[in-house]
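Peer 1: Got a sequence here, can you build the structure:
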Amino acid sequence: MKKEWWQEKVAYQIYPKSFKDTKGNGIGDIKGIIEKLDYLKELGIDIIWISPCFLSPLADQGYDIADYYKIDPRFGSNEDMEELISEAKKRDMYILLDLVVNHCSDEHEWFRKAVADPKGPFAKYFYFEEGVDGHEPNNWRSYFGGSVWEKVEGTENTYYLHLFHKKQPDLNWENPELREEIYKMINWWLDKGIAGFRIDAILNIKKVFPLRGHDFPVDRDDGLSNCTRMITEAEGIGDFLGEMRDRCFKPHHAFSVGEVFNETEAQIPEFIGENGYFSSMFDFRAHSSARSELGWYDAGIVTPNMYRDACFLTQKLVNPVGFISTIIENHDEPRGVSFYIPKEDLSEKAKKFLATMQMLQRGLPFIYQGQEIGMENVVLTSIREVDDISTLDEYEVCLREGFSEEEALRIVNRYSRDNARTPVQWDSSKNAGFTTGTPWLPLNPNYKKINVAQQEKDPESVLSYYKKLTALRKNPEYKETMVYGDFVPFMADEDRLMAFYRKGEKTLLILGNYRKEERELELPAPVKKLVLSNTEPRITGRKIVLSGYEATILEV
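Peer 2: All right, here's what the predicted structure looks like:
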């Protein structure tokens, strides 16, 4: 594998609205990110991905962009972004922006011009179709529920396509003029000094044609079908992705990480191989392993064995080919410690266990804001507390399926995206040090127990342990092995054990006891050195007794 500048790094995702507010308006901002750069540097972060902070009506919290060239005044100014890029460079840190180009906002000037002149050039930037027999052009369901088609205001039978929210019209990538505009924008930001992009919902850019009358089999009582079926049926997306790579990323030596779901084994080399469309892509296999097409009410629990098996399968498929980006949570997922650790087992030790399992896999680790202190899911007491449009839709699905309001709330609470969007818990003062105003989304009430200030003083805290993990990744003694070494499962069929080797210049054995009960294991080779553990390991000769949720890294 060709070595790249980003492979030895540690990445961190910031959801700017909830990171740090310096204006006192309850909304995080770019100045807040600048203020915390030294904190991130001390944590061991090199690459910072910032979720969208462009001008937006926030129908989908910034993923509906009204101007790709303008920072939203809520978050600051273009000058603030330039200062952030400059201050990051002083610390040998890199900034990634979010590239949201499957769709834009219906308030973008392109869409406004398209609607104003249906026969003009901007109409070809989007998808407009006539209805069929008095209803929508086809039966696809949007990601947020309801039809993917919305009637154009002032018309009798003309609809526009939106795979997501109705305020997020899909962009027509078949139009070369539209692609030129996108590439111009990407290169404009790369020339400004950003290091690359996280690429949002990118598999959706290739549609199946004709759109009108192209129905899929109905899969719910609403008479609609999941629009994701389009992704498996569409062909030719590589033409678009390869063109974007060659026109934008390659000339700038930029890093790109794709939001890619349900990829086939054959697609992995195309996406992240030696000449892949992206530098890397996120590993969603574990989170998706219990999902249901029927909705959250039908989704299962990701058990310890399911989590381990999903991670091991990804490592098996990806490692000969390219570099995966590992996560346990992001802005679209619930908190990882609440999702992957059984509720009755949740503890600081279990949080450190999960951190070890993520950070020791082969790939580029992405830490999501607050993950480093073990932030947890919130407990919703009313649906009125919810901001996330996806959660609100799934709540209605639950009610339609016959669940009570109390049951529906409990179901969506586990999966809600708002879990990851509550403000970062900086200290135990009012509003957790996030803002002097009223936070846009209520804080998790546990912030007085779980916060950065408290954990910075505690050498045994979750935060201190994350710092040890990032330092280990960069330690010259182990860096080659941890970054580039092979990933080899160990005792992969053992119930609730997650254990594996990293083999390179050294041989590391990572042992994780994914349960409360202790267990004794026979070590496969003599121990040369205890590298790191979340407890005091008990090793006698070739035997080790693993306590509950022990994570121990040995050189053997």
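
Peer 1: can we go C-alpha only for contacts and neighbour counts from here?
Peer 2: Will do.

Peer 1: residues contacting the residue nearest the centre of the chain?
Peer 2: Centroid-nearest residue in the chain: Asn330, 3.9 Å away (criterion: C-alpha atoms, centre = their mean). Taking C-alpha atoms under 8 Å, 6 or more residues apart in numbering, we find Asn330 in contact with Gln13, Tyr368, Ala420.

Peer 1: List the residues that contact the closest residue to Lys449 other than its chain neighbours.
Peer 2: Residue nearest to Lys449 in three dimensions, not counting chain neighbours: Ser428, with 7.5 Å by C-alpha to C-alpha, 6 or more residues apart in numbering. Going by C-alpha under 8 Å, 6+ apart, Ser428 touches Tyr447, Lys448, Lys449, Asn451, Ala453, Gln454.

Peer 1: this one as well, want them side by side:
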Amino acid sequence: MKAKWWKESVVYQIYPSSFKDANGDGIGDLKGIMSKLDYIKELGVDVIWICPIYQSPNHDNGYDISDYCAIQPQFGTMEDFDRLLREIHSRGMKLMMDLVLNHTSSDHPWFIESKSSVDNPKRDYYIWRKGKNGGPPNNWESYFSGSVWEYDASTGEYYMHLYAKQQPDLNWDNERVVDELHEMVAWWLKKGVDGFRFDAVAHIVKAQGLPDGDNPNKLPTVRAYQLFSNLKRVHTLLQNLNDRVLYYYDIMTVGETSGLGPEKALEYVGDTRRELNMVFQFEHMYLDAASPGSGKWDIKSWSLLDLKKVMSQWQTVLHDKGWNANYLGNHDQPRSVSRFGNDLQCRIPSAKMLATFLLTLEGTPYIYQGEEIGMTNPAFDSIDDYRDVETLNFYHEKRDQGIPEEEVMKAVRRKSRDNARTPMQWDNTDHAGFTSGTPWIDVNSNYMEVNAANAVKDPDSIYNYYKEMIKLRKEHPILVYGEYHLLLPDDPDIYAYTRTSNEGTILVILNFYGREPVFKAPKSIVMEGAVLLISNYAPLKDENTSELVLRPYEARVYLMS
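Peer 2: From the prediction side, this is the model:
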């Protein structure tokens, strides 16, 4: 397997609005990030990924860009960015930008021109169509509820938006659009950034002719994701971007590509594909969806057997052929310890267990801000406490349908993107040390206990466990390049696997629940002489390693003899 720096890196994701506010306006900013670079460096991180900081009207928290080459004033200036980049590099870390190529803001000058008349030279920069049978051009449903089409009365046509109506989709069939985007990507690379996370990149191509999706229930709109996700021409466009721009820089790239399995992912990340280094997959993020295609809000309990199956497929199919991007939470998902652990009785051991899981899989691990101190979902009482456009659209849609308030709020508390967007909890002062002003969204009420200041000084904290796990990963290349092999596939409590290379074998044992199951080593595993590298519990004296009684949410990592 070919060694690459981005395979050996650990990434820390920053959601800038919620990370650290330096000027007291209640919104995080670039100077706030600068003030915490030593904290991130001390964790052992190699790469910082920052969510969009471009100029934006913020209808979708920066993922609606109105100027790709300007910094959003609330975050600072381009001079602040240049200094931030220098400060990151001076600490031996790298910076990955978050870039949206599927759509812009409706405030972008391109769209303002495009909307001005049907014969404007930039009309074809976006996807415009005439209506059909008195309604939208087709029945596709937006990710944020309702039709993907918005009617423009001044020109008598509809424009497409897969997300909010303020996020019109760019027309990648227009070569001028492609050229302009390539030039913009190159502009950032010349500045010295070290890579990109390409948001919604799977959607830049739509089905030819924009046909209706299947509509068996005769609903006004349907989820026709297969008509605008991962279509064949996406690969041609990404290869073109790589050959014309990305190839000339030693960078890391990761694509957001929902709706595919590992075999299809190889079309993006295969070693010979000339497209992306890795992609974010979503299969494990939908294990708690009640039924396939039901959407994230329709909730069921997830199963460890299903998690093993999904993660093992990605680990084995991509081995020696591509590369994984591993994550358990991000700015669009609930807090990982609230979702996959126990954020009440066993917050600390379960967060450490999840850290062990994340950092012992094959692939580049992504730590989301606050994950390293075990931040939890806030479970706000009222919809008025939430800010996310997707959450608010869902709430109002369901209430208009007559769904009871508490039933809707139960789903919101479990799945809202705002679960991950509450301010970073730095200390036990007002607003958790995030701001001296009024935060744009409320701080989680548990900040007096759960905060970075407490965690850094406590040698047994989640933060210091992450430090040890990252150090372990760097000391043992097996944990980077070793082949994954699942053990005990039918065990409902224990997730166990090995990582093996010509340097040896590492065994990982994870108890995913609060019960106390017994780990019985398969015949292929000889525990005699195994060295315990790390555990989230103090080791027991004189224990029988062939039959380990695991404590709630216990994690163990062994170097095999």
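
Peer 1: And the TM-score between them?
Peer 2: Once superposed, chain against chain, the TM-score is 0.96 (TM-score structural alignment, normalised by the length of structure 1); 550 aligned residues with a C-alpha RMSD of 1.7 Å.

Peer 1: before we move on, the earlier item: looking at the contacts of Asn330 of structure 1, which is nearest Glu520 of structure 1?
Peer 2: Among the contacts of Asn330 of structure 1, Tyr368 lies closest to Glu520 of structure 1 (C-alpha to C-alpha), at 33.5 Å.

Peer 1: counterpart of the closest one in structure 2?
Peer 2: The alignment partner of Tyr368 of structure 1 in structure 2, by TM-score structural alignment, is Tyr368.

Peer 1: Touching, that match and Ser18? I think so.
Peer 2: No. The criterion here is C-alpha atoms under 8 Å, and Tyr368 of structure 2 misses it with Ser18 at 11.8 Å.

Peer 1: The two: who's more crowded?
Peer 2: Legend: neighbour count by other C-alpha atoms under 10 Å for Tyr368 of structure 2 and Ser18, higher for Ser18 (25 against 21).

Peer 1: who are the neighbours in contact with Gly236 of structure 1?
Peer 2: Residues in contact with Gly236 of structure 1 (C-alpha under 8 Å, 6+ apart) are Lys206.

Peer 1: So what does it match up with in structure 2?
Peer 2: Using TM-score structural alignment as the criterion, Gly236 of structure 1 maps onto Arg233 of structure 2.

Peer 1: Could you report the distance from that match to Val205 of structure 2?
Peer 2: Applying C-alpha to C-alpha, to the nearest Å, the value for Arg233 of structure 2 to Val205 of structure 2 is 7 Å.

Peer 1: picking up where we left off before, out of the contacts of Ser428 of structure 1, which end up buried?
Peer 2: Listed as buried from the contacts of Ser428 of structure 1 are Tyr447, Lys448, Asn451, Gln454; burial here means 16 or more other C-alpha atoms under 10 Å.

Peer 1: The last one belongs to a helix?
Peer 2: Yes. With DSSP: H, G, I helix; E, B strand; the rest coil as the criterion, Gln454 of structure 1 is assigned to a helix.

Peer 1: element containing the residue nearest to the centre of structure 1?
Peer 2: Taking DSSP states H and E as the definition, Asn330 of structure 1 sits outside all helices and strands.

Peer 1: ok, now Leu469 of structure 1?
Peer 2: Taking DSSP H and E as the definition, Leu469 of structure 1 sits inside helix 462-474.

Peer 1: What is the distance between the next helix or strand after that helix and the centre of its chain?
Peer 2: Next in sequence after helix 462-474 of structure 1, counting helices and strands by DSSP H and E, comes helix 479-484. On the basis of C-alpha atoms, centre = their mean, to the nearest Å, helix 479-484 of structure 1 sits 24 Å off its chain's mean C-alpha point.

Peer 1: So which bit of structure 2 is the next helix or strand after helix 479-484 of structure 1 matched to?
Peer 2: Using DSSP H and E, the helix or strand that follows helix 479-484 of structure 1 towards the C-terminus is strand 486-489. Mapped onto structure 2 using TM-score structural alignment, strand 486-489 of structure 1 covers residues 483-486.
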